[in-house]
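Participant: Sequence first, then the predicted structure, then my questions.
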Amino acid sequence: MNAGLRITTFAAALAATFGTAYGVGKSLDPVVEDSASPRHESHSEASPSPSPSSEGGGGHGGHEAEPAGGLQVSEKGYTLDLETTRVTAGRPSDLRFVVRDDSGRAVTAYQREHDKELHLIVASRDLITYRHLHPARAADGTWSIPVDLPRAGGYRVFADFTPARKNAENLTLGADLAASGPYAPKDLPAPDATAEADGYEVALDGALRPGTAGDLTLKVSRNGKPVTDLQPYLGAYGHLVALRSGDLAYLHVHPNGEPGDGTTEPGPDISFAATAPSTGTYRLFLDFKHGGEVHTAAFTVRAGAAGAASDDEPTDVPAPPATHESSDGHGH
């Protein structure tokens, strides 16, 4: 074969390869947008991880630091088997999954935490859309719940649970979910000390610091007046989840105090102790209940080096108010 013929043949093969890759790429739709919510008990803070890309285990149980959760599909003998890996944006779909043990059998016994056996979080990769769901479990161990994701793109599904066995640890396992349809990316909202949620205003005070427990206080008001009659939701006056921008490392923290303990007031303040797994930007989602409805407020915060500020400005506190993005998305 002469040189000219070899070059022509190679060019044709290369064009075919790129054509196939382009077709596959067009059939898969990336990340999402929109927003909304999560839960409670003896949950703790996640501890520092070496880097945003490191993988770790769940993040609950007392107040001892633990690795960031949700980065692994399998951990400590359990695997999240997501049967529904693709849905269509804007259309109701049935999300189904099974948690399997190290022998491959479906887990059918769980400890109840915050009034539920399992808490399911669905978040878009751009951290704009957020859902805190409580699926139903069939006798064979299959979990299912209807979902309606508003925009196309990539999502992360988090299953937060504790198996019903002696000395079992709380786990947060994660798996990827795709929503097909026209994709229009959104930027993460700028850091802001206030957020609007269904006519409520929530103010955030405190710092999220890597490797060090810090207090976060969220004050709920409506029409300029403090809300002092918050209702218990899953055993608490508020639930807070933090997701790290980039890899969506999962951190679920438990509020300080609980309804009926004789000291915790039903608002307007809800306080938490939290530790960031690392420096970086995080999206916080607060769920609270008032007037018989669950509402979700979302914040973007930056966690800087422990005990130090950046050269430009403190990175572990919210920046001055910016454009508010509301959250939506509870499901039971």
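Facilitator: All right, it came through fine. Residues are numbered from 1 along each chain as shown.
Participant: From now on I want contacts and neighbour counts done on CA atoms only, so please keep to that.
Facilitator: Will do.
Participant: So which bits of the helix or strand where residue 219 lies are buried?
Facilitator: When secondary structure is defined using DSSP states H and E, the element that contains residue 219 is strand 214-222. Residues of strand 214-222 classed as buried under the neighbour-count rule (16 or more other Cα atoms under 10 Å) are 214, 215, 216, 217, 218, 219, 220, 221.
Participant: now swap in stretch 244-264 and tell me
Facilitator: Neighbour-count burial for stretch 244-264 flags 244-245, 248-259, 264 (criterion: 16+ other Cα under 10 Å).
Participant: For the buried residues of strand 214-222, which two are the farthest from each other?
Facilitator: Of all pairs drawn from the buried residues of strand 214-222, the greatest distance, 23.0 Å, lies between 214 and 221 (Cα to Cα).
Participant: picking that back up, for the buried residues of strand 214-222, which one is nearest residue 160?
Facilitator: Within the set of the buried residues of strand 214-222, residue 216 lies nearest residue 160; the separation is 22.2 Å, counting by Cα to Cα.
Participant: Endpoint to endpoint, stretch 112-126 covers what distance?
Facilitator: Stretch 112-126 stretches 31 Å from its first residue to its last (Cα to Cα, to the nearest Å).
Participant: repeat for stretch 206-215
Facilitator: Here the two ends of stretch 206-215 are set 6 Å apart, with distance taken as Cα to Cα.
Participant: got the buried residues for stretch 127-144?
Facilitator: Buried residues in stretch 127-144, defined by neighbour count with 16+ other Cα under 10 Å: 127-135, 137, 141-144.
Participant: Cross the residues you listed against strands and list the overlap.
Facilitator: Among these, the members falling in strands (DSSP state E) are 130, 131, 132, 133, 137, 142, 143, 144.
Participant: take the one below as the second:
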Amino acid sequence: MRTSTRVAGFVAVLALVLAAGWAGGRWLGPDEDTVAADSAGHGHADDATAGSAGGSAGGHGDHGEHGAAVAAGLQVSEHGHTLTLAEDTLPAGRQELAFTIEGEDGPVTAYDVAHEKELHLIVVRRDLTGFQHVHPTMDADGTWRVDVDLEPGPWRVFADFKPTGGEAHVLGADLFVPGGFEPEPVGEQQLAASVDGYDVNLGGGFTVGAASTLTATVSKDGEVVDLEPYLGATGHLVALRAGDLGYLHVHPEDTDRAEFATAFPSVGTYRLFLDFKHGGVVRTAAFTVQVEGAGHDHGTHSHGDEGEHEGGHKNGSEDGHSHDH
């Protein structure tokens, strides 16, 4: 066989091998678009297109293209900042939770104020019960401290903050509480809750990717109540995705009504916690939402309230705790 013929045959075989390898890579590993989409999941409303959802996310919730929310809080560390718990195991009961936000040069000590606080801390058991939204105090060395109520089981701690001169972050870390633990089921969709004599209803669109306005209505003795300002707004809404506890944090579209602009990032079950304030007391109502794909919509309607919460709630449901602030 002539040398030129052998070379041509080798080149043809090599081309086939390279083509097969490229195709295998497309099937067995993520392409560049997938990697870019996953990486985009760690931005924040301050540096993304939060406004495209029809309202401000208040600097807490992540938003992607066309206003679609992106779940945050899945990482303990990002962009040079790490959430470090002083203890990752605590006994059950009323306990002090201490932590630092570690930067490249040590603990961060300078933060921007967002919604009247330098740092918002969410503590929730992994079965989406025991929800608490608290505001710790910081020592001079950058250590944050706050008391929380803990029951046995695995917990997730979310720190929502913006270092001065830096980007906003939502970081998450696991906390373990030893003892007998039986998880509570998330349950079916539930858009109504009763808290300390208040009836709270949540309505809106619950479809993946579509910009939607969620509206909360708070009533007492059959009459809709006027909510009092809480953290500079008429309400405070946190959504957590069942399974991985992906974190969505949104705020009202305007300061007079409890209307929240958001878009859910994926199908699945979400637990939504609404803080509202009335009579000088902050309460939390919990809802369970089933988010469907395009072509499905299980929305309702209502108006809601805001408030400040420091209490736990079981099964995302109808029990709430009152707190004076």
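Facilitator: That came in fine, so what should we check first? This structure is a prediction, so every number in the text was calculated from the model and none was measured.
Participant: what's the TM-score here?
Facilitator: Aligned and superposed, the two chains score 0.74 in TM-score terms (TM-score structural alignment, normalised by the length of structure 2); 258 aligned residues with a Cα RMSD of 2.4 Å.
Participant: Just put the ones in strands among the buried residues of stretch 127-144 of structure 1 in TSV and tack on distance to residue 188 of structure 1.
Facilitator: Shown next, in TSV, are these (distance: Cα to Cα, whole Å):
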residue	distance to residue 188 of structure 1
130	13
131	17
132	19
133	22
137	34
142	34
143	31
144	30
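Participant: Report the two of these separated the most.
Facilitator: Across those, the two members that end up farthest from each other (Cα to Cα) are 130 and 142, 22.6 Å apart.
Participant: For residue 23 of structure 1, grab the count of nearby residues.
Facilitator: Here the neighbour count serves as a burial measure; for residue 23 of structure 1 (other Cα atoms under 10 Å) it reads 10.
Participant: do you know how far it is from residue 12 of structure 1?
Facilitator: Taken as Cα to Cα, the span from residue 23 of structure 1 to residue 12 of structure 1 is 17 Å.
Participant: Residue 170 of structure 2 pairs with which position in structure 1?
Facilitator: For residue 170 of structure 2, the aligned residue in structure 1 is residue 172 (criterion: TM-score structural alignment).
Participant: Isn't its match up against residue 160?
Facilitator: Yes - counting by Cα atoms under 8 Å, residue 172 of structure 1 does reach residue 160; the two are 4.4 Å apart.
Participant: just the helices in structure 1 please.
Facilitator: 3-27 (DSSP state H).
Participant: just to revisit the earlier point, identify the farthest-apart pair in the buried residues of stretch 127-144 of structure 1.
Facilitator: 128 and 141 (30.5 Å).
Participant: Now do residue 213 of structure 1 against residue 256 of structure 1, distance only.
Facilitator: Here residue 213 of structure 1 is placed at a distance of 13 Å from residue 256 of structure 1 (Cα to Cα).
Participant: and for these two, which residues touch both?
Facilitator: Taking Cα atoms under 8 Å, 6 or more residues apart in numbering as the contact rule, the neighbours common to residue 213 of structure 1 and residue 256 are residue 273.
Participant: if I look at the residue positioned nearest the centre of structure 2, how far off is residue 295 of structure 2?
Facilitator: Residue closest to the average C-alpha location in structure 2 (Cα atoms, centre = their mean): residue 247, at 1.6 Å. Residue 247 of structure 2 sits at a distance of 24 Å from residue 295 of structure 2 (criterion: Cα to Cα).
Participant: Equivalent analysis for residue 91 of structure 2, please.
Facilitator: Computed as Cα to Cα, the residue 91 of structure 2 to residue 295 of structure 2 distance reads 46 Å.
Participant: between the two, which one's more packed in?
Facilitator: When residue 91 of structure 2 and residue 295 are compared on other Cα under 10 Å, the one with more neighbours turns out to be residue 91, at 13 against 7.
Participant: so what's the more buried one closest to, chain neighbours aside?
Facilitator: Nearest non-adjacent residue to residue 91 of structure 2, counting by Cα to Cα, 6 or more residues apart in numbering: residue 177, 5.5 Å away.
Participant: contacting residues around that neighbour?
Facilitator: 89, 90, 91, 92, 150, 151, 152, 153, 154, 155.
Participant: Which among these count as buried?
Facilitator: The neighbour-count criterion (16+ other Cα under 10 Å) marks 90, 92, 150, 151, 152, 153, 154, 155 among the contacts of residue 177 of structure 2 as buried.
Participant: Let's have the residues you listed in a markdown table, adding distance to residue 289 of structure 2.
Facilitator: Putting those into a markdown table (distance: Cα to Cα, whole Å) gives the following:
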| residue | distance to residue 289 of structure 2 |
| --- | --- |
| 90 | 31 |
| 92 | 29 |
| 150 | 25 |
| 151 | 25 |
| 152 | 26 |
| 153 | 23 |
| 154 | 22 |
| 155 | 21 |
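Participant: List the ones among the residues you listed that fall in strands.
Facilitator: Among these, the members falling in strands are 150, 153, 154, 155 (criterion: DSSP E).
Participant: For the first one, give me its contacts.
Facilitator: Going back to what we said before, that points to residue 150 of structure 2. Shown in contact with residue 150 of structure 2 (Cα under 8 Å, 6+ apart): 91, 92, 93, 94, 95, 130, 177.
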